[in-house]
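>>> need coordinates for the below:
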Amino acid sequence: MWCYQMYTTMTSQTRDYNISWEQFNDAIEKFIDKSELFNLNWSIKNVETQPDVKYLSKRENISMKINNQTKTERIEDELEEDYKNILTDDGVYLGATGEIPDSVTFEYHVVYSYSYNVPVLYFSAWKQDGKLLSLENIWENVPLVHRDFLKYDKWSFITQQEHPILGRPYFLVHPCHTANLIMQLLMNVPDSKRDNLSYLTTWLTAVGPTVGLQLPLEFVIADYPSSIYK
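Okay, here's the model as predicted:
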């Protein structure tokens, strides 16, 4: 509901921080050129049935804890609490639950939204056994600094719906926040220092870390409007 209200009441000032389809295409092309210099393994995907449609894609493995997934046998209930914190054979601390991080594969897509006129971060995540993560698993691993800020809006900020190109269920960072977010980040940056690439990088730097996607600092600050960091 909050997203709907925000979208329908969007001011003309906020709309100034949208991006056109042409600007998005220009931004992702420049983003790829720059990412190749840093070996970030992003690529542009083209759609066979829609030659003009393309989007950014990246796949990487992330170590994260998944609730109720233990890697060792449960400690017997009769053991004293002090002895429930144990070490594995290779010296990895497990804590009281015996949990250690899983290796999770994330696939990120940056897709253009014609409804909101902004980029959208779609993603899917699965464990080594191929089991997809749930929305609860995703939210449990949102960094605390973001979780506290989003706790009253978590199910509308990160949600799940059909991928607009692939037609399969994907998670996404909902685009209703994007224009307002970009406005807050770039409103003090002169127009002469903004371009399509800085728009895309600013947005991705802000929303990516909530779902495990990081851009190196060197990538962010290279050829970037310095006034953002003053």
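>>> drop to CA atoms for contacts and neighbour counts, all remaining ones
Fine.
>>> ok, the closest residue to Met183 other than its chain neighbours - contacts?
Excluding the flanking residues, the one nearest Met183 by C-alpha to C-alpha, 6 or more residues apart in numbering is Tyr17, at 5.8 Å. Listed by C-alpha atoms under 8 Å, 6 or more residues apart in numbering, the contact partners of Tyr17 are 179-180, 182-183.
>>> how much space separates Tyr17 from His174?
16 Å (C-alpha to C-alpha, to the nearest Å).
>>> cool, and Leu217?
25 Å.
>>> more neighbours: the two, which one.
His174 (19 against 9; other C-alpha atoms under 10 Å).
>>> show me where this protein has its strands.
In the chain, the segments counted as strands under DSSP state E are 43-47, 50-64, 86-87, 93-95, 102-113, 118-127, 158-162, 169-173.
>>> ok, which of those strands comes nearest Gln13?
The closest of those to Gln13 is strand 118-127. By C-alpha to C-alpha, the value is 14.7 Å.
>>> and for the closest one, what are the contacting residues?
Residues contacting strand 118-127 (C-alpha under 8 Å, 6+ apart): 18-20, 24, 102-113, 132-133, 163, 170-175, 178-179, 200, 208.
>>> next, the second sequence, to be compared with the first:
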Amino acid sequence: MPFFLTRSQFNEACQAFVSKHNDGGSSSPGIGLGGWCWKEHAYVPSMGFLTRTVMLHRTICDMDSEDREADEAATNPTATESLSCHQHVAYSTSFQVPAFYFNIFDSNGSPLSISDILKTAFFRSSIREDTQATTFAVSAGEAVFPLLSQGDHPVLGSPSWYLHPCETANVVGEIMDEIQHNPDWNDETRLVRWLETWFMVVGTAVDLE
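I've put the predicted structure just below:
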């Protein structure tokens, strides 16, 4: 199984993945593999992508001046706000692997800033630690490439956040080398397992449940 995917392999993997996991197929525990659908490009069918929307929540706090004066807790959680997280999996022509794109919107439909996104539970706590954020990117430690960047969606053309896919091929390829030697797997099964492994890798950075 190659470390990289061609666009046709990506398309086949995504459509077979949707068929498996939205028709009663098994899901790996702890990884959100359900709810995805395949969306074709309006004019170029070969440029489709996976898409789904999930709901997140964040706590809204009220500031109580009397509590502050009394040196008691200044912030008291009183309510939660629903957030809409639009998630896409599109093909990266530069890296020849899937790339995870997303935007998170508050209850008024306004996109969250990167600082607010990092305060949600969407990112794993281990990722939020030891990171440096700018307006358009988040870098982890001494990494050469940013962990998270903002750019145009490769199919929709709209501004989106995306997890940088530079190391995807090596990480997924190493895992697949260990598990793909199953004589009962056909080419389609191997492609689906490649994509499931990719989701597992993405799930170490963001909460896909």
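>>> what's the TM-score for these two chains?
TM-score of the superposed chains, computed with TM-score structural alignment, normalised by the length of structure 2, equals 0.76; 183 aligned residues with a C-alpha RMSD of 2.6 Å.
>>> from Met1 of structure 2, how far off is whatever residue of structure 2 lines up with Asp26 of structure 1?
Superposed on structure 2 with TM-score structural alignment, Asp26 of structure 1 falls opposite Glu12. Glu12 of structure 2 is 14 Å from Met1 of structure 2, where distance means C-alpha to C-alpha.
>>> buried ones in the longest helix belonging to structure 1?
Scanning structure 1 for the helix with the most residues, using DSSP state H, yields helix 21-37. Of the residues in helix 21-37 of structure 1, those buried by neighbour count under the rule 16 or more other C-alpha atoms under 10 Å are 21, 23-25, 27-29, 31-32, 34-35.
>>> for stretch 73-86 of structure 2, same thing?
Quick answer for stretch 73-86 of structure 2 (16+ other C-alpha under 10 Å): 83-86.
>>> out of those, who's nearest Ser46 of structure 2?
Of the buried residues of stretch 73-86 of structure 2, the one sitting nearest to Ser46 of structure 2 (C-alpha to C-alpha) turns out to be His86, at 21.6 Å.
>>> quick one: residues contacting the match of Asp26 of structure 1.
Contacts of Glu12 of structure 2 by C-alpha under 8 Å, 6+ apart are 188, 191.
>>> quick one: map Ile104 of structure 2 onto structure 1.
Using TM-score structural alignment, Ile104 of structure 2 sits opposite Ala125 in structure 1.
>>> what's the nearest residue to that match if we skip its chain neighbours?
Phe106 (4.5 Å).
>>> list the contacts of the one you found.
Applying C-alpha under 8 Å, 6+ apart to Phe106 of structure 1 gives the contacts 59-62, 123-126.
>>> so which of those hold up in structure 2?
With the contact criterion set to both residues aligned by TM-score structural alignment, their matches' C-alpha atoms under 8 Å, the contacts of Phe106 of structure 1 that also touch in structure 2 are 59-62, 123-126.
>>> the residues you listed, buried ones only, as a ChimeraX selection?
Selection of the buried residues among these in ChimeraX, burial being defined by 16+ other C-alpha under 10 Å:
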select :59,61,62,123,124,125,126
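>>> could you check which residue of structure 1 pairs with His41 of structure 2?
Checking TM-score structural alignment: His41 of structure 2 goes with Val47.
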